[in-house]
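In: With the sequence up front, the predicted model follows.
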Amino acid sequence: MIGRAAAAFLFVLTAATAVHAEEVTHTVLDFQDLKGWEEDDHEKALDTFLLTCPDLDDPDWRALCALAQQKPDAKDFFQLFFRPVLIEDGKKALFTGYFEPELNGSLSPGGRYRYPLYRKPPEAQGAVPWLSRREIEAGVAMQGRGLEIVWVDDLVEKFFLQIQGSGRVTLPDGRKIRVGYGGANGHEYRSVGAELVRRGIYQAHQVSAQVIKNWVRRNPAAGQELLWHNPSYVFFRRIDSVPAHMGPLGAMNRSVTAGRTIAVDPAYVPLGAPVWIEKEGAGPIRRLMIAQDTGSAIKGAQRADIFIGTGDEAGRKAGRLRDPGRMVVLLPIQRAYATATEPNL
């Protein structure tokens, strides 16, 4: 996935100070140290774990997946075969949210359906960087080549779909198609929210996805220029293999689950691992989730993006989520103690 996964903080002004590398520590905890552990629905966590654990290659994880497929008592399974490990890199924990957008579109252009979602052209495969967003949208490089998947009716919703990396498009006859991340043009992401702050239009704390959308719609010409400020451009692929009732594909090429999937930094958290979430702030969350996704903006040992769901309401909830807390990774017992900075023997 791209930097949707990216969530609200992609649109705000980021600090310009350099971040110094910190020592990474691994501390083995007890399950009784996890706030709210007893009250969680461990069966739902186990069901989500089972969606991706068959794809794990490591022998430790394969053995645990085989046990999980026998459908043991979920709480006992996690407590018997895992140990909670607090992984810290000196940075404060940050939880954001992401979602699957729903747009309106048509398989043919015309009327309000004027903004195409493109497949990645062959000449862009090895070119880094390739054409910028402005050059793609204002130029002729993509025209007349049959690279369009669908035409949508809203330029700014298309822009935010590219940030999220996947979504659904409702056709005029009510049918829905799903699109997923199909590559990018190789340009670095530049925050349009930060640009609005730089211009003095908003203060950093005022900027959100909805604020940006409203400003672009009120100022069509200037709004187009604002979106072109971000040279990064995402291409898509049509995904017909995922049933409508399931979530979009994550980094493990499996459907993600609302309220149980998180995007993490795989440099610290193994993809497929269970992760205990203690999100503070508004609407505290105490829940076992599964690390099944990534995002270019999700960096750090205590950084997670929570998949909220599909549609506008999920988008509103995701946009408001920006909270501190703590995340604790559940690792196979031997691995947990082997990686501990100071083994708790």
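Out: Received, thanks.
In: C-alpha from now on. contacts and neighbour counts both.
Out: Will do.
In: Give the buried residues for the helix or strand hosting Leu80.
Out: Taking DSSP states H and E as the criterion, Leu80 maps to helix 74-81. Neighbour counts using 16 or more other Cα atoms under 10 Å place 74-75, 77-78 of helix 74-81 among the buried residues.
In: and the residues you listed as a markdown table, adding distance to Ala221?
Out: Shown next, in a markdown table, are the buried residues of helix 74-81 (distance: Cα to Cα, whole Å):
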| residue | distance to Ala221 |
| --- | --- |
| Ala74 | 55 |
| Lys75 | 56 |
| Phe77 | 57 |
| Phe78 | 54 |
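In: Structure two is appended below for comparative analysis:
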Amino acid sequence: MRHQGVLRCLQLFLARPAAALALALLGACASVPESVPGTSTPQAWPTPASPAPGTGVAPDYAGSTGPVILQRNSRWVPVPWTELPGFDSDALFEAWNAWLKSCERPGAVFASLCPEVRRLSIGDNAMQRAWLQSRLQPYRVEPLQGGQALGLLTAYFEPEFAARRQPGDGSNTPLYQLPAGLSPGKPWFNRRDAETLPQAQAALQGRELVYLADPVDAMLLQIQGSGRMRVTEPDGQQRLVRLAYAGHNGQPYQSIGRWLLDRGEVRDATWPGIRAWINRNPQRVNELLWQNPRLVFFKEEALGEFDAGFGPRGAQGVPLTPGRSIAVDPNSIPYGTPVWLASEGPNLSLQRLVMAQDTGSAIVGAVRADYFVGWGAQAGDLAGRLKQPLRLWVLWPK
């Protein structure tokens, strides 16, 4: 019967927006257990379920009802909540921070739920879990033609580098804002030509944002799409800024790691392996970097105290939350969708609620995700090593 109590408390909490009453109701709910079943009957708010005969426990919301949903690159199969590994133990309040960001630019499907999501931001795990079970239905994500629902998880991060506003002291590799004459969707000079042809250099003249010491760091920043810069200004002062993605030169992306592997130059094409090759072949750095014709351009953003706690804006247009934002194929999972993620591997074990808030050129297919791990060297080390099996479930409104 305690399960019915937490559902009733959830109804009262969400029905009254006043902060004082909400806090009082939170206190009243604080002693309820976190494992909260409910009802599979779709209503405006969950009605407390009747106990299952002879058990005294309400039946699970988890009935796998409803049809299979087809997306362009995936199919969603309804499943019971009990299929989601670790659902009873996740720290949901961490994911709620990412969900609040999604509610800044929600899609049509989730917009009506955002007022409830905001009110529940001060709820406890039990209330948030009960709300998920009452409002949403889990669907296992599978390839469009069915079959194996096991995919691939990788990770990405926001690099953090020292930079200078003016060239000098060994920092001579520029990062540019969008150049004059670049038209979206039309090819511009490739990387090699941009660095060597006079007409390309003329278009880039005066478009420099900052200068880095290492051209490989510049390449890494362009692959990741954004980064934090500790910029030394001409007066000697330092500022922390973000270089956010602004566009590219319309050329195809080519992996320099794949080029090294195909030529038998390395067996390890991670960033540490690539850097080891560069240390052995410093005279061939340009040859290596020119294998990727895509050149990425940036825009500068101030990083205030609040902004510094989040990553760059993803494809949904909202800031990414470390550990709770993923990049997906939008033809498989729409932006702003809450997703249950499970992945086990030698580098990381994950069973948690995340938000689909970004995409990437290599993130294609039904069960495919890139996990945003934060910024700096430690995040970069994890992102460089993470490549392991993945299962996904979308949580879709009933």
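Out: Looks like it arrived, so ask away. The structure presented is a predicted model; accordingly, all values stated were derived computationally and were not measured.
In: from the chain's centre, how far out does the helix holding Leu80 of structure 1 sit?
Out: The chain centre lies 27 Å from the centre of helix 74-81 of structure 1; the measure is Cα atoms, centre = their mean, to the nearest Å.
In: Please apply the same query to stretch 247-267 of structure 1.
Out: Distance, centroid of stretch 247-267 of structure 1 to centroid of chain: 7 Å (Cα atoms, centre = their mean).
In: That one maps to which residues in structure 2?
Out: Aligned using TM-score structural alignment, stretch 247-267 of structure 1 spans residues 311-331 in structure 2.
In: That stretch spans what distance, first to last residue?
Out: End-to-end distance of stretch 311-331 of structure 2 (Cα to Cα, to the nearest Å): 24 Å.
In: What is the burial count for the equivalent of Ala63 of structure 1 over in structure 2?
Out: Correspondence of Ala63 of structure 1 to structure 2, assessed by TM-score structural alignment: Ser112. Around Ser112 of structure 2 there are 12 other residues, counting by other Cα atoms under 10 Å.
In: Relative to Met127 of structure 2, how far out is Ser112 of structure 2?
Out: Distance from Ser112 of structure 2 to Met127 of structure 2, counting by Cα to Cα: 19 Å.
In: Any idea how many residues pack against the counterpart of Gln205 of structure 2 in structure 1?
Out: Using TM-score structural alignment as the criterion, Gln205 of structure 2 maps onto Arg145 of structure 1. Neighbour count of Arg145 of structure 1, defined by other Cα under 10 Å: 8.
In: got it, and the one 4 residues further on?
Out: A count of neighbours around Ile149 of structure 1, defined by other Cα under 10 Å, yields 19.
In: Which strands and helices lie in contact with whichever strand or helix holds it?
Out: Element membership of Ile149 of structure 1, judged by DSSP H and E, is strand 148-152. Packing partners of strand 148-152 of structure 1 (3 or more Cα pairs under 8 Å, 6 or more residues apart in numbering; DSSP states H and E): strand 102-106, strand 115-118, strand 234-239.
In: let's see 7 Å
Out: Applying 3 or more Cα pairs under 7 Å, 6 or more residues apart in numbering; DSSP states H and E, one finds that strand 148-152 of structure 1 contacts strand 102-106, strand 115-118.
In: For the first one, give me every contacting residue.
Out: Applying Cα atoms under 7 Å, 6 or more residues apart in numbering, the external contacts of strand 102-106 of structure 1 come out as 113, 150-153, 167-172, 311.
In: ok, now with 10 Å
Out: The contact list for strand 102-106 of structure 1, computed with Cα atoms under 10 Å, 6 or more residues apart in numbering, reads 112-117, 149-154, 157-158, 161, 166-174, 176-178, 310-312, 315.
In: And the buried ones among those, selectable in ChimeraX?
Out: Only the buried members of these end up in this ChimeraX selection, burial being decided by 16+ other Cα under 10 Å:
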select :113,114,115,116,117,149,150,151,152,153,154,157,158,161,166,167,168,169,170,171,176,177,178,310,315
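In: From the contacts of strand 102-106 of structure 1, which land in helices?
Out: Taking DSSP state H as the definition of helices, the contacts of strand 102-106 of structure 1 contribute 157-158, 161, 312, 315.
In: how close does the equivalent of Ser134 of structure 2 over in structure 1 get to Leu51 of structure 1?
Out: Per TM-score structural alignment, the equivalent position to Ser134 of structure 2 in structure 1 is Leu80. Per Cα to Cα, Leu80 of structure 1 is found 20 Å from Leu51 of structure 1.
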